[in-house]
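K.L.:
Here is my input; please provide its structure:
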Amino acid sequence: MTALRTSSISDAISRLPRGAHVVAAPGMGAPSTLVAEIGRRADDQGWTLSSGLFLDEYPFLDAVVEGRLSYRTWHVMPPVRKAVAAGLVEYLPVRASRLAHLLSRWSPDVALVRVGPPDPRGYCSLGASAGYGRPAVRNARIVIAEVDPSVPRTFGETMLHHSEIDILVESATPVPLYRAAVGDELTRLIAQHVRTLLPRELTLQIGVGGVPESLIRSLGEDPSGIDSMRIVGMATDDMVDLFASGLLRHSDVVPEPAILSPDMMATQRLLEFAHQNPSIGMYSSAVAHDPYSLGRRERFYSVNTALEVDLSGNVNSEVMRGEQLSGPGGSLDYVDAATRSCGGRRIIALPSTTSDGSRSRIVPRLDHVTIPRSMTDVVVTEYGVAELEGRSLAERARLLIEIAHPDQRSLLAETLR
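P.N.:
This is a model prediction of the structure:
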């Protein structure tokens, strides 16, 4: 193994110039030790931190709220929602496929990443997060990496040579882990409706949330009806079971892996399974979210959830009651890919009401649109399937009212009239 020379965390952060724009890797690849230290050392530095989602508790957030650090994000998670609403955190509406282009335009001063130790040739792995790590490194003037021995060596676009890293520090924080959405009878029922739409051979993409994750769980428990598949997008623990059931093949390896993912959202189970496993390929969003290349796959099925769908088929995945709850992420990219795919389909799967039952998620009209009605194909709730493509506005409204909660249907029909 290449000799590892590390700096202290204090020395590393002291290299940040005043007024620096810092980009940090997200999710399970977040450099938690480094961003926490930035929060502690932010006084009078004029630093700006940009990132996607973090899975931990945003250890720098106090510095942001106190006005000592500027923070911008393109994916709003629960810990920062109030700060976004108060204008203390800037929200950037960015599609995942545009991140590499955005980083090229920004040319950030500093990139922060989490990597595994270098191998005998001097290569470190970005492990579970490849979405924009390499583009950030490529475009930054200074690269600081925290080294964590638990980071898996993954295939795809995850290798950084130590010569690309200016400063190495030892990580003092564990890899942030993802707590899978808890499935219940409702999400399982919606997932069963989605299964009726799937062909025997397909490429499947799922988004974050109870319904898509319940779909993967269901396929692992009972693979009947599917002969073979590949996965694109978020990689989860439950996908390990798809290899055991035979739906995913160990023989499908990079550059055409069984799972092509920009980011894992998982626990130690998938981290260990992905270590030196070429059937899981971790790629930047320029590849893993590219609608042009993904759209060349036959039968590309995107399955994403949403906050609301209006009676014409517009989809809102981001804003509820005026509050920014998430971001577009890769949903529009994957819908675009499925639109281009021969035999592809775009499925929006969501419960008919909010969790307390007080509000219908099928609504008359939307103030915020993430996916326009012209790209909406199928909407699924626990009450069935509404196939919208090729339907008039009046037909769409009728079909969507039929899958709304029974207590809301008469009100929706009256509003429509």
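K.L.:
going forward, measure contacts and count neighbours with C-alpha atoms only.
P.N.:
Will do.
K.L.:
Could you name the helices and strands sitting against the strand or helix carrying Ser214?
P.N.:
Per DSSP states H and E, Ser214 falls inside helix 210-221. Packing partners of helix 210-221 (3 or more C-alpha pairs under 8 Å, 6 or more residues apart in numbering; DSSP states H and E): helix 185-195, helix 239-245.
K.L.:
could you measure the closest residue to Glu323 other than its chain neighbours against Ser285, distance?
P.N.:
In space, not counting the residues next to it along the chain, Glu323 is nearest to Ala85; the distance is 6.3 Å by C-alpha to C-alpha, 6 or more residues apart in numbering. Look at Ala85 and Ser285: by C-alpha to C-alpha, to the nearest Å, they are 27 Å apart.
K.L.:
Another for comparison:
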Amino acid sequence: MSKYVSAQEAVKIVKSSDRVYVQAAAATPTVLTKALAERASELRDVEICHLHTEGEAPYANPELAESFHVNSFFIGKNVRHTLQAGNGSYTPVFLSELPHLFRKKVLKIDVAFIHVSMPDKHGYCSLGVSVEATVAAIENAQYVIAQVNPRMPRTFGDGIIHVSEINYLVEVDEPIHSHEMALISPEEDRIGTYIASLIEDESTLQMGIGSIPNAALTKLVNHKNLGLHTEMFSDGVVDLIENDVINCNYKGVVRGRALATFLIGSQRLYDFVNDNPFVEMRESSFVNDTAVIRRNPKMIAINSAIEVDITGQVCADSIGARMYSGVGGQMDFIRGASLSAGGKAIIALPSITKRGESRIVPFLRQGAGVVTTRSHVQYIITENGIADLYGKTLKQRMKEMVKIAHPLHQENIERQFFEVKNTAV
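P.N.:
Have a look, this model is predicted:
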């Protein structure tokens, strides 16, 4: 009997009270999730769990709360409303740890929805642009349903799966989710310049998606022999790889290969990684393992934040008590970089929000989560400069942080801090 069926037929394997894992990011199998949502009237208490996903998430409609509950390991825009509506939850977990939750059966997976390349002549597919925790989900799921797409890039590493491991295959032919590079603002450009000033030749980079990482990458064209060991990457690295700025020749882990666990960008990026052995996609339990990351000399971790207080506490997952994103891999890489020989752990963010509120604050908002503690932080960067907090006292940190705050907020930040702390620091 052929494994090739319609999406509607494939998702009939899901039953009430099952837990379904959905592959993340650009590989989100939206044809399958849409077909599952269409079965809402037949199902009750199905838990759908995933990291950040792209595209529409019809199962997250609060009107379907009796049928589906969303369990986010990293909260995306398409499901953020579920926490307030009551049909969603957030599980805080390091990205390095998520595969272990499945393998230890802390979270039992009944069905895995995945998105793969076409099988090759030997019957092997690729998970393409998103491996993250999907391999562990596949290994521990009772059933695996694959959305098979000729437009999914074929990548090397951990994400190779044989059709014999898949219960049902659903053929689609549509573009995978993409992000075009955004314009870089003058403030982001200055932040990028400051970041680049801390990066030496032969360093290994970790950075995510967005204008600040891209701004930093544009400043590295004259650097030499850089490496890439990162949770994810986007278009910004392609020119540097093609011009031999990033060649990975001095890495301590998987030398000569760029290492990531997922990626998202434009079609140019997907064409670049397709069938490209220079790019190796590995599971997050390896890529994000602090003990692995630290083996890269001069490891540079560049991450962002929602707000940072003037002692160096970094809130990156919530706005006050309202959950916004997740822990992700920030601490994995901050710690790994700080333990690396010559490594640097960097938090970079604009000094103010679009509404003019300071993101450098005397105290984190009530209910805010600390993703990176003040004892882990090394450098905080805004468009106003670099705060070097490593080995600094609380009073010294306050001075460093105030100087990188927006000039309109500097005096108020310092005053509010001392009104509460007085001479405690």
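K.L.:
that older thread, thought Gln324 was touching the residue nearest to Glu323 of structure 1, still the case?
P.N.:
Yes: under the criterion of C-alpha atoms under 8 Å, Ala85 of structure 1 makes contact with Gln324 at 7.1 Å.
K.L.:
May I see the buried residues of the helix holding Ser214 of structure 1?
P.N.:
Buried residues in helix 210-221 of structure 1, defined by neighbour count with 16 or more other C-alpha atoms under 10 Å: Gly210, Val211, Pro212, Glu213, Ser214, Leu215, Ile216, Arg217, Ser218, Leu219, Gly220.
K.L.:
re earlier: His405 of structure 1: which of the helices and strands packed on helix 210-221 of structure 1 is closest?
P.N.:
helix 185-195 (12.4 Å; C-alpha to C-alpha).
K.L.:
burial count for Glu419 of structure 2?
P.N.:
9 (other C-alpha atoms under 10 Å).
K.L.:
returning to what we had before: between Ala85 and Gln324 of structure 1, who's got more neighbours?
P.N.:
Higher neighbour count among Ala85 of structure 1 and Gln324: Gln324, with 20 against 15, using other C-alpha under 10 Å.
K.L.:
what's the nearest residue to that one if we skip its chain neighbours?
P.N.:
In space, Gln324 of structure 1 is closest to Glu318, 5.9 Å off (C-alpha to C-alpha, 6+ apart).
K.L.:
What's the local residue count around the one you found?
P.N.:
A count of neighbours around Glu318 of structure 1, defined by other C-alpha under 10 Å, yields 22.
K.L.:
Please apply the same query to the one 10 residues further on.
P.N.:
The local packing count at Pro328 of structure 1 equals 21, with neighbours defined by other C-alpha under 10 Å.
K.L.:
before we move on, what SS does it have?
P.N.:
coil (DSSP: H, G, I helix; E, B strand; the rest coil).
K.L.:
what about the closest residue to it other than its chain neighbours, distance to Gly29 of structure 1?
P.N.:
The shortest distance from Pro328 of structure 1 to any non-neighbouring residue, by C-alpha to C-alpha, 6+ apart, is to Arg95 (6.0 Å). As judged by C-alpha to C-alpha, Arg95 of structure 1 and Gly29 of structure 1 stand 19 Å apart.
K.L.:
Looking at these two, which is more packed in?
P.N.:
Gly29 (27 against 18).
K.L.:
Can you tell me what the more buried one aligns to in structure 2?
P.N.:
When structure 2 is aligned by TM-score structural alignment, the residue opposite Gly29 of structure 1 is Ala27.
K.L.:
Could you confirm that match falls within a helix?
P.N.:
No: Ala27 of structure 2 is assigned coil when assessed by three-state DSSP, not a helix.
K.L.:
what sits against it?
P.N.:
Taking C-alpha atoms under 8 Å, 6 or more residues apart in numbering, we find Ala27 of structure 2 in contact with Glu54, Ile114, His115, Val116, Leu127, Gly128, Val129, Ser130, Met152, Ile176, His177.
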